[in-house]
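[1] What shape does this take:
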Amino acid sequence: MGASENKQAIKTMFAELAKGNAQAFLGAMTDDVRFTLIGTTKYSRVFNGKQELLEKLLGPLNAELVDGITITPDNLIADGDYVAMQAHGKAMGKNGKPYNNTYCQVFKFTNGKICEVTEYLDTELVTTVFGR
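    Next comes the predicted model:
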């Protein structure tokens, strides 16, 4: 796949996720995906593989949100195996605090699937809403 196909894969993945199809997110990734969430928040670390990503980030984070999170891509830049996405998210914490973050995610593709993700975000907001 080329840069334009990789870019379209990201658009499709987030469009499906917005419809409630969470499987579209994980389904676009290799089983051994490496997902890095930057910073020093309670969620910041490197997650190795879909299972760890689901058990240690996506599941716990979703449990703290009222109706999950909607992430809307604002800009996509693709070059070779990489796609960089600027996006904004909208969610509500079960504690009543809004969690409307801004993201830059960098995706690396191999054989048509995402093999690496690095996510940059407002880490202070993560700590404010979800604690340490």
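
[2] For the rest of this, base every contact and every neighbour count on C-alpha atoms.
    OK.

[3] who touches stretch 13-30?
    If you take Cα atoms under 8 Å, 6 or more residues apart in numbering as the criterion, stretch 13-30 is touched by 9, 49-50, 70-73, 113-115.

[4] how about 10 Å then?
    The contact list for stretch 13-30, computed with Cα atoms under 10 Å, 6 or more residues apart in numbering, reads 9-12, 33, 49-51, 53-54, 67-73, 107-117.

[5] any idea how far residue 5 is from residue 26?
    18 Å (Cα to Cα, to the nearest Å).

[6] ok, and the closest non-adjacent residue to residue 39?
    Nearest non-adjacent residue to residue 39, counting by Cα to Cα, 6 or more residues apart in numbering: residue 123, 6.3 Å away.

[7] Let's see this one next, to set against the first:
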Amino acid sequence: MSENNKTILEEANAAIAEGDYEGFLSFCADDTEWKFVGDKTLKGKEAVRQWMVTEYVEPPLNIVANLIAEGDFVTALGDLTIKDEDGKATHYSYCDVWRFRGGKMVELRAFVIKTDQDETSSAA
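    Okay, the predicted model is just below:
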């Protein structure tokens, strides 16, 4: 089961990289809940959709360093670069803990820290 969940997350991330946000959302349960630790919680697929519209002006650059799968959970460690509407890039390091149910991503606990470019490039 855990390897299947890992594959699902890889396919979902590939959809994001292509700018196919609806494709990504097809991997999420309708009642998905995303908790950005220390920030906000998004409840339901529509809330995630609206967040993506504002956050992902263009597809983010996501470099996954490790994917660790066990049971219903997949943990992703990596670096992310997101551009705003002015084209300014912001760099982050993250640890996402995904919980799956019935082959769908049902919960995310995201630990995201803003970094400067030098930190992300030297950590990779």
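
[8] Tell me the residue in the second structure aligned with residue 3 of the first structure.
    Matched to the second structure by TM-score structural alignment, residue 3 of the first structure sits across from residue 2.

[9] okay but its match is in contact with residue 101, surely?
    No. Counting by Cα atoms under 10 Å, residue 2 of the second structure does not reach residue 101; the two are 11.1 Å apart.

[10] Report the set of residues contacting both of these two.
    With Cα under 10 Å, 6+ apart, residue 2 of the second structure and residue 101 have common neighbours 72-73.

[11] What ranges does the second structure have for its strands?
    28-36, 41-43, 61-70, 73-83, 89-101, 104-115 (DSSP state E).

[12] quick one: the fourth one to strand 61-70, angle?
    With axes from the mean of the first three to the mean of the last three Cα atoms, to 10 degrees as the basis, strand 73-83 of the second structure and strand 61-70 are set at 170 degrees to each other.

[13] Mean per-residue distance, strand 73-83 of the second structure versus the first structure.
    Mean deviation of strand 73-83 of the second structure from its aligned counterpart in the first structure after superposition (mean Cα distance after the TM-score superposition for the first structure): 1.2 Å.

[14] excluding its backbone neighbours, what's nearest residue 104 of the first structure?
    In space, residue 104 of the first structure is closest to residue 86, 4.6 Å off (Cα to Cα, 6+ apart).

[15] longest single helix anywhere in the second structure?
    Ranked by residue count and defined by DSSP state H, the top helix of the second structure is helix 2-17.

[16] So residue 26 and residue 5 of the first structure - more neighbours on which side?
    Shown here are residue 26 of the first structure and residue 5; by other Cα atoms under 10 Å, residue 26 has more neighbours (18 against 14).

[17] roughly how far apart are the more buried one and residue 129 of the first structure?
    25 Å.

[18] now do residue 81 of the first structure
    34 Å.

[19] neighbour count winner among those two?
    Neighbours per residue (other Cα under 10 Å) separate residue 81 of the first structure from residue 129, with residue 81 holding more: 21 against 18.

[20] Give me the spatial nearest neighbour of the aligned partner of that one in the second structure, chain neighbours excluded.
    In the second structure, residue 81 of the first structure lines up with residue 72, judged by TM-score structural alignment. Leaving aside its chain neighbours, residue 72 of the second structure sits nearest to residue 100 (5.1 Å; criterion: Cα to Cα, 6+ apart).

[21] how about that neighbour, what's its match in the first structure?
    Under TM-score structural alignment, residue 100 of the second structure pairs with residue 109 in the first structure.
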